[in-house]
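Asks: Predicted model and sequence follow; I will ask about them next.
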Amino acid sequence: MRPIIVLFTRDLRVRDHPALAAAADRGAPVVPLFVVDPAITSRAARNRIAYLCEALAGLRGALRAVGGGLVLRCGDTVREALCLAHETGAGRIHLSADVSALAAARSARLRREAAAVGVEVAEFPGVTVVAPGELVPAGGDHYKVFTPFWRAWEAHRWRDVVAAPRLLSLPTGVSEGGTPEDALKGAGVGELSPSRQPGGEQEARRRLSAWLSNGCSSYERLHDDLAAAATSRLSADLRFGCLSPVETARAALEHPGGRSWVRQLAWRDFHHQVTAAFPGIAVRDYRPRDVRWRDDEDALEAWRGGRTGVPIVDAGMRQLVAEGFMHNRARMIAAAFLTRHLRLHWRHGAAHFHALLTDGDVADNCGNWQWVAGTGNDTRPNRRFNLLRQSRRFDRDGDYIRRHVAELAGLSGPDIHAPWRARTPPVDYPIPLTDLGE
């Protein structure tokens, strides 16, 4: 029986992996493959490269534990996959379907070039809970508003979780190649955050277990409390597919508070089905609003560096640098300041986030940026963002600000939210870049 290649992309796990399970079920030798493609890794955040390296090492270990292995190649993904098919005599290539413009173009090219040499390509679900295209409103190709999508999503029958393969075998003579560290040496842009989370399926499952046991029940009450840091911190694990979205959602619904948190997975699916229908989401307005954006490189650089003079904004921006992560409420606040107050283009903000976030998912990152900027799927594109009110509401005592903005560690009470009003303003902290319109 001819071998089957399983091309891993951002589905770096062995549990509930439909493409891998389907290959194993056919009884043929399975050749798991990951291609380090410079077209992607040269532009990826250094935090994502570090996570990827750890995830690949864990994936290789998990595959070896059941008799298989992980082949690592460097180069163009399509070309390397077809070269390996030629070397091994593989007749099929399995992969998980994805939605970004890059992924869609890669899949189309793989199908076209594989067909020319007699190799079948099969795509499987696995990146989202509900695959894009499974839920379609009457008279449209995708949902443009979240609430009706959420109702349809919640009522939809999700696919079953599939077991990890118990036994795999690489064809004789196949070399797995070098280590992930060697393959990814020198890749990535941006800073490596000193407090980033480690990557890989084992770490992801440990975090999921801890979250379901200790955090999920209080999510609905505390998820917007910036100081409490009461969110799951699973976004990077889902982005790299070290956790199965379906398995994660099913597990969460068995715990108190799970439905509220699972709604965030529906938001993730919502952005993915929007991106599948509008793959230009990273570069074009989903809903053009004729916004007149300003050019101000100094203001943009101050925002990037967490020196805007608005403590709640600066705290989020500094958390991003330190951890490769930012609390979702802080992301919204930082995005609102850039787009609504400074009137700088959302693409600048999305690009900076993408250069530092470990999760860094195109659909979620750009979908959320466009939502805040008023060019995306928000049904109230002109909504107001009162940043001082947000600060007082979601960081009432200023603990989040003090945690990330060292210059303000000595302030308390109302001064922590508006230090320029303090009787003795801190001399090493800037005044706000713009009038906040209180």
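Replies: In hand now; what should we look at?

Asks: contacts, neighbours, all on C-alpha from now
Replies: Noted.

Asks: since we're on the closest residue to Asp37 other than its chain neighbours, how many residues are nearby?
Replies: Counting by CA to CA, 6 or more residues apart in numbering, the nearest residue to Asp37 once its immediate chain neighbours are dropped is Gly75, at 4.9 Å. By the criterion of other CA atoms under 10 Å, Gly75 has 13 neighbours.

Asks: repeat for the one 5 residues further on
Replies: Using other CA under 10 Å, the number of residues around Glu80 comes to 19.

Asks: re earlier: enumerate every residue touching the residue nearest to Asp37.
Replies: Residues counted as contacts of Gly75 (CA atoms under 8 Å, 6 or more residues apart in numbering) are 35-38.

Asks: Same list (these) but as CSV, adding secondary structure.
Replies: Output for the contacts of Gly75, formatted as CSV (DSSP: H, G, I helix; E, B strand; the rest coil):
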residue, secondary structure
Val35, strand
Val36, strand
Asp37, coil
Pro38, helix
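
Asks: Same list (those residues) but as JSON lines, adding distance to Arg207.
Replies: Output for the contacts of Gly75, formatted as JSON lines (distance: CA to CA, whole Å):
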{"residue": "Val35", "distance to Arg207": "27"}
{"residue": "Val36", "distance to Arg207": "26"}
{"residue": "Asp37", "distance to Arg207": "29"}
{"residue": "Pro38", "distance to Arg207": "30"}
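
Asks: I'd like to know which of the residues you listed are buried.
Replies: Burial by neighbour count, 16 or more other CA atoms under 10 Å: within the contacts of Gly75 this picks out 35-38.

Asks: Surely Asp364 touches Ala266?
Replies: No - Asp364 lies out of contact with Ala266 (CA atoms under 8 Å); the separation is 11.4 Å.

Asks: so Arg343 touches Asp296, yeah?
Replies: No - if you go by CA under 8 Å, Arg343 and Asp296 don't touch, sitting 9.3 Å apart.

Asks: Have a look at these two and say which one is more surrounded.
Replies: Arg343 (17 against 11).

Asks: And for Ala81, the neighbour number?
Replies: Counted with other CA under 10 Å, Ala81 comes out at 22.

Asks: same thing with the one 10 residues further on?
Replies: Using other CA under 10 Å, Gly91 has 18 neighbouring residues.

Asks: what's the closest non-adjacent residue to it?
Replies: Per CA to CA, 6+ apart, closest to Gly91 is Val119, 4.9 Å.

Asks: Take this one as well and set it beside the first:
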Amino acid sequence: MSVSVVLFTGDLRLHDHPPLRAALGGGREVVPLFVRDSAVEAAGFAVPNRRAFLADCLQDLDEGLRGRGGRLVVRSGDVVRETCAVATQSGADEVHMSGEHTRYARHREDRLRAALEADGRRLYVHDGVVTAVDPGTLTPAGSDHFAVFTPYHRRWAGHRLREPLGAPHRVPVPDGVHSEPLPVRTEVAGTSPGLAAGGETEGRRRLTAWLRTGAGAYEERHDDLAGDATSRLSPHLHFGTVSATEAVHRARRAGGPGAEAFVRQLCWRDFHRQVLAARPAASARDYRTRHDHWRTARTAADDIEAWRRGLTGYPVVDAAMRQLAHEGWMHNRGRLLTASFLAKTLYVDWRIGADHFLGLLVDGDIANNQLNWQWVAGTGTDSRPNRVLNPVLQGRRYDPDGAYVRRWVPELAGVSGPAVHELWKLPAAERARYDYPEPIVDLGEALARFRRARDLD
């Protein structure tokens, strides 16, 4: 019987998996393979929260395969070397994988293709698996990518997506291919205590439940910090336990303004990926420079540490940073206001904040993380690069009763209502009862500093 290898990467699922379905074509046996990439480890990207979530995903993927007569093969090391070794051991003549468009993924694909072809084997790369619309599919006249979201969204919304695929009924796996033991979440030290569970089973459960009970109010409530009205699907999209294509189709079938607002967020994900695919240097350098002379890790050490620990004296900022530390996840509105506070209010290099987020976020994705940070810092695709989000106004608007702050900053639990956003206005005797720092910066002075730095005065 002919044998194929399916190399799983950012697509850890059985539903809507074109490479797996293609590999099974013609009654073939398949080796489902995941390689714990030593290059990812060396780059510092395999942080505890993502390693633990990945362990859940691999365990769940293996269980799904075993229910279909198969199993997952796990190896560690160089992806090209390990994939070629598995192909040799199993007698596979072809390898299937999902297309990805980061600079590293393209280099990995080129190396793998060359190594397989040198050994008489073929590599098949399937697009439209990791994203709903692949980078490069939609381009404006005269450019290789869209630099502004609105026209991209217009084209994206009108693009015909492929139909999602069901999970295969059987996945026959040949004998004799060695696998390392699957990683286990409990073996990973240093994780956030409130880290969510991973895996396709959990991802599909969450998507179904949210479309049934949460999507209808999403347009009105997606910025409600205390209400927690977002889908929380970003980790599952990052690891591919939920298909972006299937999520779009299911949301559109559900219909309504909330579902459409959710689909728009999935479009943002594709937008950032097509920007980074065209401009890979934007992961570390300004997409559009403003000639900033940022404060650095040395010159702003105390302010940066206060921001990281959630001790800035601005309660809504601190609440969001503490949520990140506890859950390895942060509400999107929290991401915007904490990033604005670091990059514009404290005038600290956006890369310092982006690195901190990547060290904790279970959905830590280079395209979304780096380009959202650049959007907020004003060096990315934002058409209003000098906007500054005032944390007091943001708190009043998106946490009007202070419930989000009191949830994550328990030392302020005794402050009722919106007064929690402006502690300095409390009577001195009452303010003294709370063990909470004074603001590390005056907002008016910070705004003036930023405007001088950007030559806006």
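Replies: Okay, I see it. Keep in mind the model is a prediction, meaning the values are calculated, not measured.

Asks: TM-score, when you put one on top of the other?
Replies: The TM-score (TM-score structural alignment, normalised by the length of the first structure) is 0.96; 434 aligned residues with a CA RMSD of 1.6 Å.

Asks: Give me the neighbour count for the aligned partner of the residue nearest to Gly91 of the first structure in the second structure.
Replies: The alignment partner of Val119 of the first structure in the second structure, by TM-score structural alignment, is Arg121. Each residue near Arg121 of the second structure was counted by other CA under 10 Å, and the total is 18.

Asks: The strand or helix carrying Ser4 of the second structure vs the first structure, average offset?
Replies: Here Ser4 of the second structure is covered by strand 3-8, with elements defined by DSSP states H and E. Comparison of strand 3-8 of the second structure with the first structure after fitting gives an average deviation of 0.8 Å (mean CA distance after the TM-score superposition for the first structure).

Asks: Run through who's touching that strand.
Replies: Contacts for strand 3-8 of the second structure (CA under 8 Å, 6+ apart): 19-20, 23-24, 28-35, 83, 86-87, 90-98, 174.

Asks: gap between the residue nearest to Asp37 of the first structure and Thr41 of the first structure?
Replies: 10 Å (CA to CA, to the nearest Å).

Asks: and what of Ile4 of the first structure?
Replies: Distance from Ile4 of the first structure to Thr41 of the first structure, by CA to CA: 26 Å.

Asks: List the buried residues in stretch 119-139 of the first structure.
Replies: For stretch 119-139 of the first structure, by 16+ other CA under 10 Å, it's 119-121, 123-132, 135.

Asks: Show the end-to-end separation of that stretch, please.
Replies: With CA to CA, one end of stretch 119-139 of the first structure sits 36 Å from the other.

Asks: before we move on, what about stretch 113-124 of the second structure?
Replies: 9 Å.

Asks: In the first structure, mark out all the strands, start to finish.
Replies: 4-8, 30-36, 71-74, 92-96, 120-124 (DSSP state E).

Asks: Report the mean distance between the fourth one and its aligned residues in the second structure.
Replies: In this case it means strand 92-96 of the first structure. Mean for strand 92-96 of the first structure is 1.0 Å (mean CA distance after the TM-score superposition for the first structure).

Asks: and for that strand, what span of the second structure is it aligned with?
Replies: Using TM-score structural alignment, the partner range for strand 92-96 of the first structure is residues 94-98.

Asks: Alignment lookup: Asn332 of the second structure to the first structure.
Replies: By TM-score structural alignment, Asn332 of the second structure lines up with Asn328.

Asks: so how far is Arg383 of the first structure from the residue nearest to its match when sequence neighbours are not counted?
Replies: Among residues not flanking Asn328 of the first structure along the chain, Asp224 sits closest, at 8.0 Å (CA to CA, 6+ apart). To Arg383 of the first structure, Asp224 of the first structure is 19 Å away according to CA to CA.

Asks: Looking at these two now, which is surrounded by more residues?
Replies: Asp224 (19 against 12).

Asks: ok, back up a step: and the residue nearest to Asn328 of the first structure, what is it in contact with?
Replies: 230, 328-329, 394 are the contacts of Asp224 of the first structure under CA under 8 Å, 6+ apart.

Asks: Neighbour count and distance to Gly374 of the first structure added to these, as a markdown table?
Replies: Formatted as a markdown table, the contacts of Asp224 of the first structure follow (neighbours: other CA atoms under 10 Å; distance: CA to CA, whole Å):
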| residue | neighbour count | distance to Gly374 of the first structure |
| --- | --- | --- |
| Ala230 | 20 | 27 |
| Asn328 | 15 | 17 |
| Arg329 | 16 | 17 |
| Phe394 | 21 | 22 |
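
Asks: Filter those down to the ones in helices?
Replies: 328-329, 394 (DSSP state H).

Asks: Could you tell me how many residues sit around Thr172 of the first structure?
Replies: Around Thr172 of the first structure there are 8 residues (other CA under 10 Å).

Asks: Could you find the counterpart of Asp11 of the first structure in the second structure?
Replies: Asp11 of the first structure maps onto Asp11 in the second structure, by TM-score structural alignment.

Asks: Quick check: the gap between the nearest residue to that match once chain neighbours are set aside and Phe149 of the second structure.
Replies: Using CA to CA, 6+ apart and skipping residues adjacent in sequence, the residue nearest Asp11 of the second structure is Gly240, 3.9 Å away. From Gly240 of the second structure across to Phe149 of the second structure, the span is 23 Å (CA to CA).

Asks: More neighbours: which of these two?
Replies: Neighbours were counted for Gly240 of the second structure and for Phe149 using other CA under 10 Å; Gly240 has more, 25 against 16.

Asks: pretty sure that one is touching Val130, no?
Replies: Yes - here Gly240 of the second structure reaches Val130: they are 6.6 Å apart, a contact under CA under 8 Å.

Asks: shared neighbours, these two?
Replies: Joint contacts of Gly240 of the second structure and Val130 (CA under 8 Å, 6+ apart) are 10-11.

Asks: Tell me which other helices or strands the single longest helix found in the second structure touches.
Replies: Looking across the second structure with DSSP H, the single longest helix is helix 257-278. Packing contacts for helix 257-278 of the second structure, counted by 3 or more CA pairs under 8 Å, 6 or more residues apart in numbering; DSSP states H and E, involve helix 149-157, helix 218-221, helix 244-254, helix 366-377.
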